[in-house]
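Asks: Could you work out the structure for the sequence below:
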Amino acid sequence: MKRIKNKKLRISRYVVLGLVSILIGILCVLLLGGEVRMSVKSWAFNIGYSLTLGYGLFANGFIASLIGKRWIHWIKYPKRSIVISFVVTTLYSTFVIFFANWLWFIVLLDYSWSKFLTFGTNILLIEYIVLYIITMFFYAKAFFNEWRETLIAEEALKKEAVSLQYKVLSNQVNPHFLFNSLNVLGSLIRLDADRAGIFVNKLSDFYRNLLAARGKEIVPLNEEVDFVNQYLVLQKERFGDNIVVDIETDKLNHHQVIPMTLQMLVENAIKHNQVNKENKLQIKIYVQDNYLIVKNSVTPYLNPIGGEKLGLKNLSERYQFLTDRPFVIERKQDEFIVKVPLLQLEDNVKRA
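Replies: As a prediction, this is how the structure comes out:
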């Protein structure tokens, strides 16, 4: 039923385009000083000529959609988009215009080009004027559609950001995390009161920074590294030397990431793997080819911990909105690797 409806819609669209082409043809006759009262032969010629030219020129919309998928970005690259669109439209439309005039005047009426140009110059001029008026309409429509889609995507990004921040925050304040933290604190109080006080202060600082990060879309990478180091200090109070983390801090300047990216990836590694003396969790964080790479060893539980697996999906979608470079997840037998595209100032243009 839906297929039949779509087919009827396409047919009606072609009929409308044909009627518009014929109407433009009649208006051109009037503009050139002709008369509406014409012979049947002249009417047939005008209709055939108008339909050939009209359907050919309206195919610009199809051409625009083809090049638009790869080269046209009205919001991100407006100047480049205008130049490419103008050049492609002019070249294609010039072919259509001269083909239609050659077919109807040179072939069917057996005119020479010199004879055609004695009266056809004005025809060509009007056709180009009509062409660019129609083209301006289509490209203005494409610009506003892309602008609207960008606004919708920004709203979706904000909702996803809130959802992700809530997820990370709730993961930290859930009973399981608090239970582990209180167990660690209880042990420290019995063993070393001063160390327990330091642990409480570090836990407080961690939550303070966690709350401060909620209102930010992106943060410098060095700040994110500092934040995940705070998280690791808390985790090492529980796991000790069973977590081995290697963070290469070179080449971290001038790059940005989404807040809590590293914290979420490290948390996933701890959550889904055994961490004990026999199975030490190895985590390596480094920068390579403008990617932040987080690699951890894999020692899964005999009964794997289930989860919604929405954290990585949401994070990937947010990076997809901010940069054209992919968010890569690689699962190997003994390693789990996440490659996060580092954000730079030029990437942020995509949000504008």
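Asks: When you work out contacts or count neighbours from here on, use the C-alpha atoms and nothing else.
Replies: Will do.
Asks: quick one: the helices in the protein?
Replies: 2-31, 40-58, 60-68, 78-101, 113-173, 175-191, 193-213, 221-239, 261-271, 310-322 (DSSP state H).
Asks: looking just at contacts, which helices and strands does the longest one meet?
Replies: In other words, helix 113-173. helix 78-101, helix 310-322 (3 or more CA pairs under 8 Å, 6 or more residues apart in numbering; DSSP states H and E).
Asks: closest one to Ile293 among these?
Replies: Among the helices and strands packed on helix 113-173, helix 310-322 comes nearest to Ile293, with 13.8 Å by CA to CA.
Asks: Out of the helices of the chain, indicate the one that is most buried.
Replies: Each of these was scored by mean neighbour count; the highest is helix 261-271, a mean of 19, by mean count of other CA atoms under 10 Å.
Asks: ok, Ile126 touching Cys28?
Replies: Yes - the pair Ile126 / Cys28 is scored as a contact, 7.4 Å apart, by CA atoms under 8 Å.
Asks: Touching both of those two, which residues are there?
Replies: The contact sets of Ile126 and Cys28 do not overlap (CA atoms under 8 Å, 6 or more residues apart in numbering).
Asks: hmm, back to that, the helices of the chain into TSV, with extra columns for distance to Lys295?
Replies: Below are those laid out as TSV (distance: least, CA to CA, whole Å):
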stretch	distance to Lys295
helix 2-31	48
helix 40-58	52
helix 60-68	37
helix 78-101	39
helix 113-173	20
helix 175-191	23
helix 193-213	23
helix 221-239	15
helix 261-271	9
helix 310-322	14
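Asks: before we go on, could you also do this sequence so I can check it against the first one:
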Amino acid sequence: MILNRNRKKWVPIILIAVVLALVPILITVFDLITTDEDSVIFLEGYPSSIVVLILLYYLVIIILGLLWFIKQVISFFSLKNEKATSELLHLKSQVNPHFFFNTLNNLYGLVGTDTKKAQALILKLSDMMRYSIYEGEKEMVTLKAEVDYLHNYIELHKMRYHKKIDIKFESEIEDDYKVMPLLFIILLENAFKHGVENLSKGAYVYLSIKAKDNKVLFETENNFDPTLPKEDKGIGLKNLKRRLELVYPKKHSLSFAVNENVYKSKLTLQL
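Replies: Alright, predicted model coming up:
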């Protein structure tokens, strides 16, 4: 329906453009018919005032044509930006849903056995959900806020598990740059989901984030059980790659490395 309406709207404009384009041809044909010459020069023999008026007329037509063309270009890029923004919002809404579901399942089991721990878990989960909903909708957030969110995620996992996990998080932030929210959490989440959750002992997760010289470097390292079948990474990494393409085109790099039972990821942002 919208396409048909747009076509109907352009019909009169196209007809007017065709008529205007035929004006010089009609004038030339008229000159040929009313004179005995085999050929004529456009506007030859006309009073200078008429020549000036006709030339001004074409100048106005050219200006209007240029303005119309510029308007179409602006509309095209505006539509493209709106589409990208809409896609970005959709991608953001997909971040972390299964993590929250798993935590809620843990809460269900804790409510009847350890009320205090369940309460602490609810408060921590509430802080994380608040950040995901309100800060996650923003175009940019401070790097410090993102790092705090990662720390909350780690603390929440420590409360969830009943096993010892070796977790190290090194942070060297010389400049508190602004970055797109909920980027690093996907890589951290994968480290827990595909590593820690499948190991009964000896699990570790090492993280590092550095920010200086308009560049942010985030690295993760975790061990996993190589005897288990490889799991599908799901929408998480696809989501991350697409968001990086939309917001940091040609200004990012994302790489992964697997060596026996160790998995590493590296994300670099050029700001």
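Asks: quick one on the thing from earlier: would you tell me which of the helices of structure 1 gets closest to Glu335 of structure 1?
Replies: helix 261-271 (10.3 Å).
Asks: so that closest one corresponds to what in structure 2?
Replies: Under TM-score structural alignment, the match for helix 261-271 of structure 1 in structure 2 covers residues 183-193.
Asks: now what about the matching stretch, what contacts it?
Replies: 95-96, 146, 150, 205, 218, 220-222, 236-237, 240, 265.
Asks: What of stretch 187-202 of structure 1?
Replies: Contacts with stretch 187-202 of structure 1, where a contact means CA under 8 Å, 6+ apart, come from Leu185, Gln230, Leu234.
Asks: try it again with 7 Å
Replies: Leu185 (CA atoms under 7 Å, 6 or more residues apart in numbering).
Asks: next one: stretch 35-54 of structure 2
Replies: Thr28, Asp31, Leu32.
Asks: One more pass at 8 Å, please.
Replies: Pro24, Ile27, Thr28, Asp31, Leu32.
Asks: now, which of the residues you listed sits nearest Lys251 of structure 2?
Replies: For these, the nearest to Lys251 of structure 2 is Pro24 (51.7 Å; CA to CA).
Asks: Output the contacts of stretch 35-54 of structure 2 as JSON lines; include the columns distance to Tyr58 of structure 2.
Replies: Below are the contacts of stretch 35-54 of structure 2 laid out as JSON lines (distance: CA to CA, whole Å):
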{"residue": "Pro24", "distance to Tyr58 of structure 2": "10"}
{"residue": "Ile27", "distance to Tyr58 of structure 2": "13"}
{"residue": "Thr28", "distance to Tyr58 of structure 2": "15"}
{"residue": "Asp31", "distance to Tyr58 of structure 2": "19"}
{"residue": "Leu32", "distance to Tyr58 of structure 2": "21"}
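Asks: of all those, which comes closest to Asp176 of structure 2?
Replies: Nearest to Asp176 of structure 2 among these: Pro24, at 63.6 Å, using CA to CA.
Asks: Make sure Lys9 of structure 2 is indeed in a helix.
Replies: Yes - according to DSSP: H, G, I helix; E, B strand; the rest coil, Lys9 of structure 2 belongs to a helix.
Asks: Quick check: the aligned residue for it in structure 1?
Replies: For Lys9 of structure 2, the aligned position in structure 1 is a gap, per TM-score structural alignment.
Asks: quick one, what contacts Ala153 of structure 1?
Replies: Phe321.
Asks: which one in structure 2 is aligned with it?
Replies: Ala153 of structure 1 maps onto Asn81 in structure 2, by TM-score structural alignment.
Asks: can you pull the contacts of Pro341 of structure 1?
Replies: Pro341 of structure 1 neighbours (CA under 8 Å, 6+ apart): Asn290, Tyr291, Leu292, Tyr319, Thr323, Arg325, Pro326, Phe327.
Asks: Could you provide those residues in TSV, with additional columns for distance to Phe138 of structure 1?
Replies: Formatted as TSV, those follow (distance: CA to CA, whole Å):
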residue	distance to Phe138 of structure 1
Asn290	38
Tyr291	39
Leu292	41
Tyr319	31
Thr323	27
Arg325	30
Pro326	31
Phe327	34
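Asks: burial count for Asp31 of structure 2?
Replies: Asp31 of structure 2 has 19 neighbours, counted by other CA atoms under 10 Å.
Asks: And His151 of structure 2, what's its match in structure 1?
Replies: So His151 of structure 2 corresponds to Asn229, using TM-score structural alignment.
Asks: between the helices of structure 1, which one is nearest to Gln333 of structure 1?
Replies: helix 261-271 (14.3 Å).
Asks: average offset between that closest one and structure 2?
Replies: Comparison of helix 261-271 of structure 1 with structure 2 after fitting gives an average deviation of 2.2 Å (mean CA distance after the TM-score superposition for structure 1).
Asks: Okay, angle between that helix and helix 310-322 too, please.
Replies: If you take axes from the mean of the first three to the mean of the last three CA atoms, to 10 degrees, helix 261-271 of structure 1 sits at 160 degrees to helix 310-322.
Asks: can you list the residues that contact stretch 143-155 of structure 2?
Replies: Lys124, Met128, Tyr131, Asp176, Tyr177, Lys178, Val179, Pro181, Leu182, Phe184, Ile185, Leu188.
Asks: let's see it at 10 Å
Replies: 99, 121, 124-125, 127-128, 131-132, 135-136, 156-158, 160, 167-169, 171, 173, 175-185, 188-189, 192, 205, 207, 209, 211, 216 (CA atoms under 10 Å, 6 or more residues apart in numbering).
Asks: I'd like to know how far Phe48 of structure 2 sits from Leu26 of structure 2.
Replies: To be clear, residue 48 of structure 2 is Ser; Phe isn't right here. With distances taken as CA to CA, to the nearest Å, Ser48 of structure 2 is found 19 Å from Leu26 of structure 2.
Asks: Repeat that for Leu237 of structure 2.
Replies: For Leu237 of structure 2 relative to Leu26 of structure 2 (CA to CA), the value is 63 Å.
Asks: for Lys215 of structure 2, same thing?
Replies: As defined by CA to CA, Lys215 of structure 2 lies at a distance of 64 Å from Leu26 of structure 2.
Asks: Repeat that for Lys9 of structure 2.
Replies: 27 Å.
Asks: again, but for Glu82 of structure 2
Replies: Taking CA to CA, one finds Glu82 of structure 2 at 44 Å from Leu26 of structure 2.
Asks: can you check Leu187 of structure 2 too?
Replies: Counting by CA to CA, the gap from Leu187 of structure 2 to Leu26 of structure 2 is 69 Å.
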